[in-house]
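Chemist: here is the input, now give the coordinates:
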Amino acid sequence: MKRFFTISGVFMLLLVSQTTFAQEKRVMKSFTFKSDKSKKNSEDKTTIYEGNVMMKNDNISFENAEKVIYNAEYGTYTIYSPKNFKIIAAKSVHKTGKKEDSHVIIYNMREESVTF
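Modeler: Model prediction:
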């Protein structure tokens, strides 16, 4: 009987530790994206969206951007001259301080970070 409780206890600890240490998988609840033109480059795994680009998801939203370059390899969106850019939620926000890049915003979807 003692052995049964020991085995049951170890089994329960394994079950609890599995759910405790499992990696969190984030799922986007909503994602809206529109543009006038798009062009995909399979070699460097990028997609270029041009003309009135609009995006809204759980973390950021903007409208009427001139151009957005999505890099699928790194999960980044490079956003050029967006209007009404809003950060809804982000794990980190960085500012480069470079004056020439003042109209460029980089959003990393995997890290949930925004760089100005």
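
Chemist: can we go C-alpha only for contacts and neighbour counts from here?
Modeler: OK.

Chemist: what's the distance between S38 and G51?
Modeler: 9 Å (Cα to Cα, to the nearest Å).

Chemist: typo on my end, T96
Modeler: Counting by Cα to Cα, the gap from T96 to G51 is 26 Å.

Chemist: next, the second sequence, to be compared with the first:
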Amino acid sequence: MKRLFTISGIFTLLLFSQNTFAQEVQSEPKMVYKGDNIKKNTQNRTIILTGNVMLKTKNISLVNAEKVTIDEKNNTVTIYNPKDFKLLYAKTVSKKGESNKNIIVYNTKEESITFQ
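Modeler: Reported below is the predicted structural model:
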């Protein structure tokens, strides 16, 4: 009887401790942005920011970009001529060709950066 009580007590403690030590599910990554002009197209699910664009996510940060296009359908952020670009984290970083277009494409789903 004493053994049954001990086993059931341990089982109960394990059951309740699962909620205590479980990790929180992270919410959707947040993106903060502002620019002189903002155009939202709800049909295409795109946002075009122009003029002194500032953008901050958990993985990238930039200020004073000429233009930024956020494509929610394709999970991409295209950055044109950023003045101060900071890469905080990326799973993959690549460069396309030898062009000096100063365009950066950030894939929010794959967490990848492509310099074009």
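
Chemist: where do the helices of the second structure begin and end?
Modeler: 2-21 (DSSP state H).

Chemist: tell me where it has strands.
Modeler: Remark: strands assigned in the second structure by DSSP state E are 32-34, 37-41, 46-56, 60-71, 76-80, 84-87, 92-95, 103-107, 112-115.

Chemist: elements contacting the last one?
Modeler: Looking back up the chat, that one is strand 112-115 of the second structure. On a contact count with 3 or more Cα pairs under 8 Å, 6 or more residues apart in numbering; DSSP states H and E, strand 112-115 of the second structure meets strand 92-95, strand 103-107.

Chemist: now the ones you listed as a markdown table including mean neighbour count?
Modeler: Below are those laid out as a markdown table (neighbours: other Cα atoms under 10 Å):
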| stretch | mean neighbour count |
| --- | --- |
| strand 92-95 | 12 |
| strand 103-107 | 19 |
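
Chemist: picking that back up, export the strands of the second structure to CSV and append columns for distance to G9 of the second structure.
Modeler: Below are the strands of the second structure laid out as CSV (distance: least, Cα to Cα, whole Å):
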stretch, distance to G9 of the second structure
strand 32-34, 48
strand 37-41, 57
strand 46-56, 49
strand 60-71, 48
strand 76-80, 51
strand 84-87, 50
strand 92-95, 48
strand 103-107, 49
strand 112-115, 48
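
Chemist: of all the helices and strands packed on strand 112-115 of the second structure, which one comes closest to K30 of the second structure?
Modeler: strand 103-107 (14.1 Å; Cα to Cα).

Chemist: contacts for the closest one?
Modeler: N75, T76, V77, T78, I79, Y80, N81, S112, I113, T114, F115, Q116 (Cα atoms under 8 Å, 6 or more residues apart in numbering).
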